[in-house]
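Trainee: Here is the input, now give the coordinates:
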Amino acid sequence: MAEFSVIERILFIKKNILNRAVFTDIKGILFNEVNVRGKFSDSYLLLNFTTAVNCINESKSIKANFEFFSTLVLDKSKIPMDVDGFFLKDWDKYGGFFCIVNEKLKDTLLTLEKAKEFLIFDRIECE
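Mentor: Model (predicted):
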């Protein structure tokens, strides 16, 4: 089983590589256990956020038909400061959420085994 998996922008982490103690100072997340059907010795934990926010700067963001033509700019005043990660809502035209993490959560995730080989973080402009 792979250490990580992403389905629909949701991060799954193999349970045996996750040390929950490193996440004790992280606010706004939950880990939900996900059992994989079949004969597997391990399960995954779903990294889940407790908050969904629309903090899009509508005047500076450009939403195109294709994601790579789009430009997302967040409104700094609408970003919740009491959480280290959240779901961004109302950006995906089909109602999907984007995962937004701050530097603290990013650095914590990158301490996980093989995370630097798998996880990719895009920088988002905030004004």
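
Trainee: Could you use CA atoms for every contact and neighbour count after this?
Mentor: OK.

Trainee: Tell me which residues of the helix ranked longest in the chain come out buried.
Mentor: Among all segments of the chain classified by DSSP state H, the helix with the greatest residue count is helix 103-109. Residues of helix 103-109 classed as buried by neighbour count (16 or more other Cα atoms under 10 Å): 105-106, 109.

Trainee: of those residues, closest to residue 125?
Mentor: residue 106 (16.0 Å; Cα to Cα).

Trainee: What separation do you get for that closest one and residue 116?
Mentor: Residue 106 is 11 Å from residue 116, where distance means Cα to Cα, to the nearest Å.

Trainee: Next, the structure of the following sequence, for comparison with the previous one:
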Amino acid sequence: MNLDLVVIDDDAVVLFLHKVLIKKSKLPSNVLDFLHAREALEFLSNHPPTKPLLILLDINMPQCTGWEFLEQVARLPKADKIYVVMVTSSINESDRKRAAGFPQVIGFREKPLSKQDCEDIYIKLLPLLNS
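Mentor: Presented below is the predicted three-dimensional model:
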């Protein structure tokens, strides 16, 4: 799969767990991870995606929430190459509805991800990357 992958979560244990699960799935195993969404935004601003990019994004983070991150991502060059799956502990239905309002968001999963979640994300991406 010709895809880059970024994981953003303010919990180092969750980042580690998600990277382990990703490596056991069909998703690309070359993962960049960020504890702070602002750092990820800075990275993306300086390195616009050259190929499709999947971002696994937490919502509730200090300094820059997942929502603020999504608002900024929409303004980035090549935002159309960016796909986001919200990965959160929130079970609030209003968060799901809000996430659906962002064009880059292709999914919403509860933390922590499972291997099956990774496989489901992979399957969802296939037609998007082949269109």
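
Trainee: Got a TM-score for the two of them?
Mentor: After superposition, the two chains reach a TM-score (TM-score structural alignment, normalised by the length of the first structure) of 0.24; 58 aligned residues with a Cα RMSD of 5.2 Å.

Trainee: Closest to residue 45 of the first structure out of the buried residues of helix 103-109 of the first structure?
Mentor: Of the buried residues of helix 103-109 of the first structure, the one sitting nearest to residue 45 of the first structure (Cα to Cα) turns out to be residue 109, at 13.1 Å.

Trainee: Correct me if wrong: the closest one contacts residue 115.
Mentor: Yes - with contacts counted by Cα atoms under 8 Å, residue 109 of the first structure reaches residue 115, the gap being 7.0 Å.

Trainee: returning to what we had before: any chance of the buried residues of helix 103-109 of the first structure in a markdown table with distance to residue 46 of the first structure as columns?
Mentor: Output for the buried residues of helix 103-109 of the first structure, formatted as a markdown table (distance: Cα to Cα, whole Å):
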| residue | distance to residue 46 of the first structure |
| --- | --- |
| 105 | 15 |
| 106 | 16 |
| 109 | 13 |
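
Trainee: out of these, who's nearest residue 47 of the first structure?
Mentor: residue 109 (10.3 Å).

Trainee: what's the distance between the closest one and residue 117 of the first structure?
Mentor: 12 Å.

Trainee: How about the secondary structure of the closest residue in space to residue 117 of the second structure that isn't next to it in sequence?
Mentor: In space, and not counting its chain neighbours, residue 117 of the second structure is closest to residue 109: 7.6 Å by Cα to Cα, 6 or more residues apart in numbering. Secondary structure assignment for residue 109 of the second structure (DSSP: H, G, I helix; E, B strand; the rest coil): strand.

Trainee: Number of residues surrounding residue 109 of the second structure?
Mentor: 21 (other Cα atoms under 10 Å).

Trainee: isn't it right next to residue 96, touching?
Mentor: No - contact between residue 109 of the second structure and residue 96 fails when scored by Cα under 8 Å: they sit 9.4 Å apart.

Trainee: So which other helices or strands are in contact with the longest helix seen in the second structure?
Mentor: Taking DSSP H as the criterion, the second structure has its longest helix at helix 115-129. Under the contact criterion of 3 or more Cα pairs under 8 Å, 6 or more residues apart in numbering; DSSP states H and E, helix 115-129 of the second structure touches helix 12-23.

Trainee: related to what we said a few turns ago, tell me the one of the buried residues of helix 103-109 of the first structure nearest residue 32 of the first structure?
Mentor: Using Cα to Cα, those come closest to residue 32 of the first structure at residue 109, 16.1 Å.

Trainee: For residue 118 of the first structure, see how far away the closest one is.
Mentor: 11 Å.

Trainee: next one: residue 12 of the first structure
Mentor: 12 Å.
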